[in-house]
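**Q** next come a sequence and a model predicted from it.
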Amino acid sequence: MADPVYRRILLKLSGEALLGEADYGIDPEVLRRLAAEVHALIDRGVEVALVIGGGNIFRGAGLAASGMDRVSADHMGMLATVMNGLAMQDALEHEGVFTRVMSAVKINQVCEDYIRRRAVRHLEKGRVVILAAGTGNPFFTTDSAASPRSVEIGADVMLKATKVDGVYSADPVNDDSAFRYERLTYDRVLDERLSVMDATAIVMCRDQNMPIIVFDINRPGALASIVEGENVGTRVERG
């Protein structure tokens, strides 16, 4: 087993990643599998922060599209990410991993406020840090939260977990000619509007030189392979 090439990572999970085969909510088996994989990284000395979306419960943009006030809808989406964070914390603690949920909005009875120095200290002590409630502001996605958080905590790389094994030239489900990119530049992602993260997140990573690896979270062992430096998924970085 190779030594990890990354000391500290930020793993961005969509809320949909927790669905499993369900239509709504959280699949406990998926939660346990993800917690076990994160536990394995902690045992190898990798410091792990997570940002989890809330789309399996509420998606602010979707609620707004149905007529709800966008600010109220986004606040509901933020609370959904806190719910997912608490669920992941419970799963990790069942694995014996010390975990802290830190929220960008004040919910002191259930989790800590996000304070950058405190988050870094938790990571240094070997605790998993779950960064919830996005940026704390409406109109920003959890992708847009993951980008600055990865820079703030000094992560070596941001891992964007998806349901496909990287970034494709087209939708591989609907287009048999679609091919997977092994490497991309930030500018190419922006110019070609490739489905990686929203533009705000990509620009932040580009400006701060934060590499992104897009990979299939459902592939067993993918996380371990990435931290060992194997060529998994699609890497987005400067040209």
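**A** Now that the structure is in, tell me what you want to look at. Residues are numbered from 1 along each chain as shown.

**Q** please make it C-alpha for all contacts and neighbour counts, starting now.
**A** OK.

**Q** against Arg116, how distant is the closest residue to Tyr24 other than its chain neighbours?
**A** With sequence-adjacent residues excluded and distances taken as Cα to Cα, 6 or more residues apart in numbering, Tyr24 is closest to Asn56, at 5.6 Å. Taken as Cα to Cα, to the nearest Å, the spacing of Asn56 relative to Arg116 amounts to 27 Å.

**Q** of the two, who's got more company?
**A** Looking at Asn56 and Arg116 with other Cα atoms under 10 Å, you find the greater number of neighbours at Asn56, namely 21 against 13.

**Q** one more structure, for comparison:
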Amino acid sequence: MRNRPVSPSEHKNTQKKTRRRIIVLKVSGEAFGGGENPLDEKKISYLTSEIASVKGASIVIVPGGGNILRGESLKNRGYDKADSDYLGMLSTVYNSVCLKHALAKKGLRCRLFSALSIDKITIPYNPEAALTALRAGECVIVAGGTGNPFVTTDSAAALRALELGADILIKATKVNGVYSDDPIINKKAVFFKTLSYEEAVRKNPRVCDRTALTMLSNSNIKFMVLNIFKPGNIKKAAGGKCPGTLIS
């Protein structure tokens, strides 16, 4: 019996079934270390184990760099704003190289891109190359923010999510999600389980960058804010179950 031609609608449905979910994971610098131990091997090992636990999805990681250097702290010491931001971006490259090494030790194939031009250790970032790596089953790390000063790594993660057609953007930080105030300082701060993008922009929570929220507001990308230090949270979020705050 001859095979009948596949209709366009059937081909589209097949593509939907075979397409792997794309997860962009923005990781706070605090997940790598801090203080006198900015690159803490135990923390990095824990982080890589959490990432490795995600199955059936393509992962794009956008590291922060606050464990090594915060651009804002240099600005307060008299540094030019652009220069301090570039130094902050370089801090994300430090974290990214360490993360790539740690993921390789877990047996994960990984491709390291950077929005800053550092050809000796990274690949110049472009969306098509990143998607090609994801289709090949590789984990992707994107360092260097957007490559431009005056832009946060939250906004860089939002931009990558939009460019790569991500399904979920996860912000992995040290708090359980979005609150009405800083929960570490104000114990009476109210926790929000769900928010619309409009509500989140209006509330302007400290844990989320308003520009990133505005960028995502016209997309279908789900934005989850969760505690990286609670084991299993990344796996739950990648599977579509939000263990923190869901913004959509």
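**A** Now that the structure is in, tell me what you want to look at. Every value quoted in this text rests on a predicted model; they were computed, and no experiment measured them.

**Q** TM between them?
**A** Laid over one another, the chains give 0.91 as their TM-score (TM-score structural alignment, normalised by the length of the first structure), with 229 aligned residues with a Cα RMSD of 1.5 Å.

**Q** you'd agree the residue nearest to Tyr24 of the first structure is in a helix?
**A** No: when DSSP: H, G, I helix; E, B strand; the rest coil is applied, Asn56 of the first structure is found to be coil, with no helix at that position.

**Q** what does it align to in the second structure?
**A** Under the alignment (TM-score structural alignment), Asn56 of the first structure maps onto Asn67 of the second structure.

**Q** now Ile107 of the first structure
**A** Under the alignment (TM-score structural alignment), Ile107 of the first structure pairs with Ile118 of the second structure.

**Q** what separates its match from Leu169 of the second structure, distance-wise?
**A** The separation that Ile118 of the second structure has from Leu169 of the second structure, given Cα to Cα, amounts to 26 Å.

**Q** pull the contacting residues for the nearest residue in space to Gly232 of the second structure that is not next to it in sequence.
**A** Distance criterion Cα to Cα, 6+ apart; nearest residue to Gly232 of the second structure, sequence neighbours excluded, is Glu50 at 6.7 Å. Listed by Cα atoms under 8 Å, 6 or more residues apart in numbering, the contact set of Glu50 of the second structure reads Pro231, Gly232, Ile234, Lys235.

**Q** sorry, back to before: test my guess that the match of Asn56 of the first structure contacts Glu36.
**A** No: Asn67 of the second structure lies out of contact with Glu36 (Cα atoms under 8 Å); the separation is 9.6 Å.

**Q** state the number of residues packed around the match of Ile107 of the first structure.
**A** By other Cα under 10 Å, the residues close to Ile118 of the second structure number 14.

**Q** tell me who's in contact with it.
**A** If you count contacts by Cα under 8 Å, 6+ apart, Ile118 of the second structure has them with Pro124.

**Q** separation between Asn95 of the second structure and Gly66 of the second structure?
**A** Per Cα to Cα, Asn95 of the second structure is found 10 Å from Gly66 of the second structure.

**Q** what's Ser195 of the first structure aligned with over in the second structure?
**A** Going residue by residue (TM-score structural alignment), Ser195 of the first structure aligns to Arg206.

**Q** checking its match next. Helix, strand or coil?
**A** Three-state call for Arg206 of the second structure (three-state DSSP): coil.

**Q** tell me which residues touch it, please.
**A** By Cα under 8 Å, 6+ apart, the contact list for Arg206 of the second structure reads Asp181, Asp182.
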